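Chemist: any chance you can model this:
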Amino acid sequence: MHGSTSPGWLLVALCAATGVYCLLRMRSTVEDQRRAAGGEAVMGFGMAAMAVPAAAFTPPAWAWSAYGVVFGATALHSLWSARTSPHHLHHLVGAAAMVYMCVVMAVSPGSHHHGGTGVPPLTGALLLYFAGYVLLSGVRLVPAGAVVGSGARGATGWGDRPELARACRLSMGIAMVAMLLTI
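Modeler: The predicted model follows:
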């Protein structure tokens, strides 16, 4: 993405860490957790790769097409999976946003704007969607009636902790907003 180097590397680290945690979630005993975690891992690692600052590494022109194909396939998979789980509709929007960013980067590498003034309508719509998603996800992280010191969790593993999965989705939503702001 076109942006300054330090925030770019922080974005890479955030997305890569999220991808790693999603890989851990794929070991869950809950089938629905495993399914969602696979798509989220692809998104996390893909976002990390796309967020590498251009000052550090400028990918070859064909890389944006390759990213677009990967995210296009992810979007198709999310569309198919949305039949059984509405959460996959969010994955579909995320993958479509990534395809959109790949197209923008392929068409205008090195450019910070699209020839006009203001934000393009599709970028604005995606920014509104992901900003709303971030706010909603943040509210969902706040425990309702949480009791301080109640550490009786049972034998849940890292992959079965819904609050960590929500935190990862929140961080990927924040990363998506940051990436959309830079194109």
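
Chemist: only C-alpha atoms for contact and neighbour calcs from this point on.
Modeler: Will do.

Chemist: starting at the chain centroid, how far to stretch 5-19?
Modeler: Averaging C-alpha positions (C-alpha atoms, centre = their mean, to the nearest Å) puts stretch 5-19 11 Å from its chain's average.

Chemist: likewise for stretch 105-123?
Modeler: On C-alpha atoms, centre = their mean, the centre of stretch 105-123 falls 20 Å from the chain's centre.

Chemist: for that stretch, which positions count as buried?
Modeler: By neighbour count on 16 or more other C-alpha atoms under 10 Å, the buried set for stretch 105-123 is 105-106, 109, 123.

Chemist: neighbours around residue 152, how many?
Modeler: 6 (other C-alpha atoms under 10 Å).

Chemist: so it is in which element?
Modeler: Residue 152 belongs to no helix or strand when assigned by DSSP states H and E.

Chemist: from what I see, residue 24 and residue 161 are in contact.
Modeler: No. The pair residue 24 / residue 161 is not scored as a contact, 11.0 Å apart, by C-alpha atoms under 8 Å.

Chemist: run this one through as well so I can compare:
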Amino acid sequence: MHGPVSSGWLLVALCAATGAYCLLRMRSRVVEQRRAAGGEALMGFGMAVMAVPAAVFTPPGWVWTALAVVFGGAGLHALWAARTGAGHLHHLIGAGAMVYMAVAMAGTAGHGHGHEGSGTPLLTGTLLLYFVAYVLVAGVRLVPVAAVPGVAEGAGWGDRPELARACRLSMGIAMVAMLLAV
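Modeler: You can find the predicted model right below:
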């Protein structure tokens, strides 16, 4: 990503930590939580790779293509899963945003700082609006988390709903930051 090196490394750390926590959530006893955590782990680690500051390391062009293919596959998986419920639509939009950013980064890989003077594309603006709204809603939902009977006593790291919400909120914030840098 283009931008200050220190904020890039903070995004890398946030996304990698979130991805690692989502891997822990994959040990949950609830099948749907495991599935969601797997997609979120992929998203977290993919975002960490994309957030590495361009001033420090510029990956070869094939990396962006590989990320676009991986997240295109994740998007197809989310689309298939969305037919059973709306809960996977967010994953579909997130995967689409990752494909969009990978393609944008592939286009700017050899051109310095990218879109200077071209303005904000409509798709970037639409994705920004979606993720800002998602962050606001997720933040509101996080504040009054009520204790779920029976969960707190014997719950492992994978079964803590408040931590899963915080994970999703942090990835939403990171997505907003990354879209602003595209």
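
Chemist: before we move on, back to that, who has more neighbours out of residue 24 and residue 161 of the first structure?
Modeler: Taking neighbours as other C-alpha under 10 Å, residue 24 of the first structure and residue 161 compare with residue 24 leading, 18 against 14.

Chemist: chain neighbours aside, what residue packs nearest to the more buried one?
Modeler: Among residues not flanking residue 24 of the first structure along the chain, residue 159 sits closest, at 5.8 Å (C-alpha to C-alpha, 6 or more residues apart in numbering).

Chemist: check contacts around that neighbour.
Modeler: Counting by C-alpha atoms under 8 Å, 6 or more residues apart in numbering, residue 159 of the first structure touches 22, 24-28, 33.

Chemist: repeat the analysis, applying 10 Å as the threshold.
Modeler: 21-30, 33-34, 37, 165 (C-alpha atoms under 10 Å, 6 or more residues apart in numbering).

Chemist: mind checking the SS state of the aligned residue in the first structure for residue 54 of the second structure?
Modeler: Counting by TM-score structural alignment, residue 54 of the second structure corresponds to residue 54 in the first structure. The three-state assignment at residue 54 of the first structure reads coil, by DSSP: H, G, I helix; E, B strand; the rest coil.

Chemist: same thing with residue 114 of the first structure?
Modeler: With three-state DSSP as the criterion, residue 114 of the first structure reads coil.

Chemist: for it, what are its contacts?
Modeler: 104, 107-108, 120, 183.

Chemist: quick one, what contacts the closest residue to residue 5 of the first structure other than its chain neighbours?
Modeler: Nearest residue to residue 5 of the first structure, sequence neighbours excluded (C-alpha to C-alpha, 6+ apart): residue 53, at 5.5 Å. Residue 53 of the first structure sits next to 1-9, 11-12 when contact means C-alpha under 10 Å, 6+ apart.

Chemist: buried ones among the residues you listed?
Modeler: Applying 16+ other C-alpha under 10 Å to the contacts of residue 53 of the first structure flags 1-3, 5, 8-9, 11-12 as buried.

Chemist: from those residues, which land in helices?
Modeler: 5, 8-9, 11-12 (DSSP state H).

Chemist: for residue 143 of the first structure, state which of those residues is nearest.
Modeler: Closest approach between those and residue 143 of the first structure, by C-alpha to C-alpha: residue 11, at 26.5 Å.

Chemist: surely that closest one meets residue 46?
Modeler: No. If you go by C-alpha atoms under 10 Å, residue 11 of the first structure and residue 46 don't touch, sitting 11.7 Å apart.

Chemist: residue 69 of the first structure reaches residue 99, doesn't it?
Modeler: Yes. Taking C-alpha under 10 Å as the definition, residue 69 of the first structure is a contact partner of residue 99 at 7.8 Å.

Chemist: what do those two both touch?
Modeler: residue 75.

Chemist: more neighbours: which of the two?
Modeler: residue 99 (23 against 14).

Chemist: you'd agree that one is up against residue 76?
Modeler: No. With contact defined as C-alpha under 10 Å, residue 99 of the first structure does not reach residue 76; the gap is 11.6 Å.

Chemist: distance to residue 175 of the first structure for the contacts of residue 53 of the first structure - can I get that in TSV?
Modeler: Output for those, formatted as TSV (distance: C-alpha to C-alpha, whole Å):
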residue	distance to residue 175 of the first structure
1	12
2	14
3	13
4	15
5	15
6	14
7	11
8	10
9	12
11	6
12	9
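
Chemist: of these, which ones are shared with the second structure?
Modeler: Cross-checking the contacts of residue 53 of the first structure against the second structure gives 1-9, 11-12 as conserved contacts, using both residues aligned by TM-score structural alignment, their matches' C-alpha atoms under 10 Å.
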